[in-house]
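> need a 3D model of the sequence below.
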Amino acid sequence: MNGKSKKIKIYFVLLILEFFVLISMFFLNPDMISHKNYILLSSGFFLALWSFSTNLVMGLFAALFLVFAYGSYILYEAIFGGIFSFTFLKDYFWLMVFPVIAYTSSRLGECVNKSFKVVKELKKNVQILVRVDNLTGLGNKQKFYEDLCEEIRRAKRHGFTLSFMIVRIMFFKELTDIYGKSKTDDVVSLMVKNIEDTLRTEDKKYRLEDDTFAFILPNTDKKGAEVIKSRIRTNLSSITLNSGKKEEKLNFNFKIGIMPYDGKTDDVFEIRHRLEKELEYDV
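The predicted structure follows:
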């Protein structure tokens, strides 16, 4: 990360220096002040924006296009205009400026994009380490697997009954498209609150995916899990969303699957797979 930050600083300073030199030349050499050079300077500015926003290949391709266009203009003036009084500082140096600007801006853009990706990955890793879902405050997928192993060991060691439950919001993408992400987040938060009010304190709650929640129910057999399932279905039959003074009742589809622990497997991934299969029988 420190290496990328250093490169960003270097390319940023170089780009600033390049434009500083170009603009200074206008002040130090009044002969350069012309419509042509103003257009060339503006082209260099837009070339920098384009190169920063795309990549090195596209930036150099755009620079090559500008070099070709300006070179053709010089050639046209020489052949058809009879103008041969071209100088390096006033004319030819632009043929070098465009590729330099394109390279510096492209490299700066690439370094910035890489830094953003690193920051995004770090945030993702931090979230995994925290093991808490940002929106709901429930445990995340990693926490679910850890607690699942622990509760299975406890159930086997002490002979406790143990059940698992999964709740999935159906057509979650369509729900987000209709209500928007902000309102959908509010619905999910209300849904989780209703579920938490139904479950006991010792029950463990998790958000596995955006649309999927799981619960570990210690000291609960299949009959007890069925009772909890019925209560959750009733509580989720209608969600009332308060937005200011307005109340809006939202109805959405969801499925609930339950599975008592039978001691046949301790593989947490297999247990989750079997639990998700139970959703198919919830009609």
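> from here on, just use CA atoms for contacts and neighbour counts.
Fine.
> how about Asn242, nearest residue that isn't a chain neighbour?
Among residues not flanking Asn242 along the chain, Glu248 sits closest, at 6.4 Å (CA to CA, 6 or more residues apart in numbering).
> equivalent analysis for Met259, please.
Per CA to CA, 6+ apart, closest to Met259 is Phe164, 5.2 Å.
> check the secondary structure at the one you found for me.
strand (DSSP: H, G, I helix; E, B strand; the rest coil).
> nearest the geometric middle of the chain, what residue?
Lys120 (7.3 Å; CA atoms, centre = their mean).
> ok but that residue is inside a helix, no?
Yes - counting by three-state DSSP, Lys120 is found in a helix.
> okay, now Asp197: neighbour count?
11 (other CA atoms under 10 Å).
> which strand or helix spans it?
Taking DSSP states H and E as the definition, one finds Asp197 inside helix 172-198.
> skip ahead from that helix and say which helix or strand is next.
Once the chain leaves helix 172-198, the next helix or strand it forms, by DSSP H and E, is strand 204-209.
> mind listing what's buried along that next one?
Using 16 or more other CA atoms under 10 Å as the test for burial, strand 204-209 gives Lys204, Lys205, Tyr206, Arg207, Leu208.
> again with stretch 182-196
Thr184, Asp185, Val187, Val188, Leu190, Met191, Val192, Asn194, Ile195.
> could you dump these to a markdown table with distance to Phe215?
What follows is these, written out as a markdown table (distance: CA to CA, whole Å):
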| residue | distance to Phe215 |
| --- | --- |
| Thr184 | 21 |
| Asp185 | 20 |
| Val187 | 19 |
| Val188 | 16 |
| Leu190 | 17 |
| Met191 | 14 |
| Val192 | 11 |
| Asn194 | 14 |
| Ile195 | 10 |
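> Proceed likewise with the subsequent sequence, for comparison:
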Amino acid sequence: MIVPSGCVISGVDVPVWARAMAEAGAPFELTTDPDRLRLPTRQAPEQALLDPSGGVVDVDAVRAHLTGLTREALRLEPVEAIDHEAHVSTRSGGSRFDAVLVAAGAGTAALAAQVGIAVPGELEHHARFTFPVDPGTGWRSWIDLPAAGPGGSRITPAVASGGQVVSSQGGRSGRYRGCIGPTVQRGEGAAWASRSRPELFGALLSTYQHASGPGRWAVGGHLDPATTAWEVGRDAATGTAREAVLEYARERLAVEPRIVETVHCTPTPGLGDGFHVQRAGRVVTVHGENLFKFAPVLGTTLAAACL
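As a prediction, the model looks like this:
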């Protein structure tokens, strides 16, 4: 379920990652050799750490596997109400269970509130964009935090493949975020490849990137929260991100600067990596960002909480 690409950490966080991995006994290598790093960038980073155990969660494979395991037990129906005694109401009626686990993504906050559990409900817009890249190279995963980009802006690229970046040390501080459950738009390159706006590239606060398939390189950019706030609207937020990421790709990456796919998602702002489990009566809720990398821990924890 994990693409074993290896994960490169580069930029100002390298000493922190190196210390943490050394303390944990996790293998790593400090190198700036482009042949070892295998990154689609125009210039190799000045300092980098290679985590050979890192890789990328294959979201499609995980989805297919879990669906196959639970197909006989799945009941696909919108949940309208729950209560502390594990009563669940749907459009076709109600049922009572031994326990209820609420893991409904953006719908978790409204359901949790019915049993007195407070879950952040605010959303923001986020988008990632896919570019053509050399299909003949097995690209590494990549998390990058240069000291500064143009105009002093901090730039944070991180790479994944079809899902979320996984390093043996794990993501930190919510800087490295991916999109899952996307709305996809294809074939947008011609409209956006002709523009050149360096000031937009400087507006990027961070990016994550991943090989999303043969010859495909996906890049998501994080901008000032004011430009991606929910009230800004999807079109405006995605348009600003699109131009900034396109300029970043043109200046920094060895990809064809032509967008061939757009993925839009709606994360919770400021939540960061990690997960949160809360309980009220027979109801357990779980929420958080970048949860795929925590799947083994979540499975064990939630099973115990519901038993």
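> any chance you could compute the TM-score here?
After superposition, the two chains reach a TM-score (TM-score structural alignment, normalised by the length of structure 1) of 0.26; 119 aligned residues with a CA RMSD of 5.9 Å.
> and Ile16 of structure 1, how many neighbours?
By the criterion of other CA under 10 Å, Ile16 of structure 1 has 11 neighbours.
> hang on, isn't Ile82 of structure 2 packed against Thr108?
No - in this structure, Ile82 of structure 2 is not within contact of Thr108 by CA atoms under 8 Å, at 11.4 Å.
> who has more neighbours, these two?
Counted by other CA under 10 Å, Ile82 of structure 2 and Thr108 do not tie: Ile82 has more neighbours, with 22 against 19.
> for the residue lying closest to the more buried one once chain neighbours are set aside, list the residues it contacts.
Once flanking residues are discounted, Ile82 of structure 2 sits nearest to Val88: 4.6 Å by CA to CA, 6+ apart. Neighbouring residues of Val88 of structure 2 by CA atoms under 8 Å, 6 or more residues apart in numbering: Val79, Glu80, Ala81, Ile82, Gly94, Ser95, Arg96, Phe97.
> quick revisit: which strands or helices does the helix holding Asp197 of structure 1 pack on?
Counting contacts by 3 or more CA pairs under 8 Å, 6 or more residues apart in numbering; DSSP states H and E, helix 172-198 of structure 1 packs against helix 222-235, strand 239-243.
> again, only this time at 7 Å
Where contact means 3 or more CA pairs under 7 Å, 6 or more residues apart in numbering; DSSP states H and E, helix 172-198 of structure 1 is packed against helix 222-235.
> list the buried residues of the helix it packs on.
Per 16+ other CA under 10 Å, helix 222-235 of structure 1 contains these buried residues: Lys222, Ala225, Glu226, Ile228, Lys229, Ile232, Asn235.
> got the contact list for the second one?
By CA atoms under 7 Å, 6 or more residues apart in numbering, the residues touching Ala225 of structure 1 are Ser163, Ile258.
> please tell me how far it sits from Arg107 of structure 1.
As for Ala225 of structure 1, its distance to Arg107 of structure 1 is 58 Å (criterion: CA to CA, to the nearest Å).
> all the strands of the stretch 201-307 of structure 2, residue numbers only.
206-213, 216-222, 261-265, 274-280, 283-289 (DSSP state E, counting those that start in this stretch).
> between the fourth one and strand 283-289, how many degrees?
Which is strand 274-280 of structure 2. Between the axes of strand 274-280 of structure 2 and strand 283-289, defined by axes from the mean of the first three to the mean of the last three CA atoms, to 10 degrees, the angle is 160 degrees.
> please apply the same query to the third one.
Taking the same axes, to 10 degrees, strand 261-265 of structure 2 and strand 283-289 form an angle of 140 degrees between their directions.
> remind me what strand 261-265 of structure 2 packs against, helices and strands.
With contacts taken as 3+ CA pairs under 7 Å, 6+ apart, strand 261-265 of structure 2 sits against strand 126-132, strand 183-186.
> what's Glu247 of structure 1 in contact with, if anything?
Shown in contact with Glu247 of structure 1 (CA under 7 Å, 6+ apart): Thr240, Leu241.
> in what helix or strand does the residue nearest to Ile82 of structure 2 lie?
strand 87-90.
> state the number of residues packed around the residue lying closest to Ile166 of structure 1 once chain neighbours are set aside.
Nearest-residue entry for Ile166 of structure 1: Ala214, 4.3 Å, with adjacent residues in sequence omitted and distances by CA to CA, 6+ apart. By other CA under 10 Å, 27 other residues sit near Ala214 of structure 1.
> show me where structure 2 has helices.
In structure 2, the helices defined using DSSP state H lie at 14-24, 34-37, 59-70, 108-113, 189-192, 198-201, 225-228, 234-252, 295-306.
> with Pro132 of structure 2 as the reference, name the closest of those helices.
Closest approach to Pro132 of structure 2 among the helices of structure 2 is made by helix 189-192 (10.0 Å; CA to CA).
> show me what that closest one is packed against.
Counting by 3+ CA pairs under 7 Å, 6+ apart, helix 189-192 of structure 2 packs on no helix or strand.
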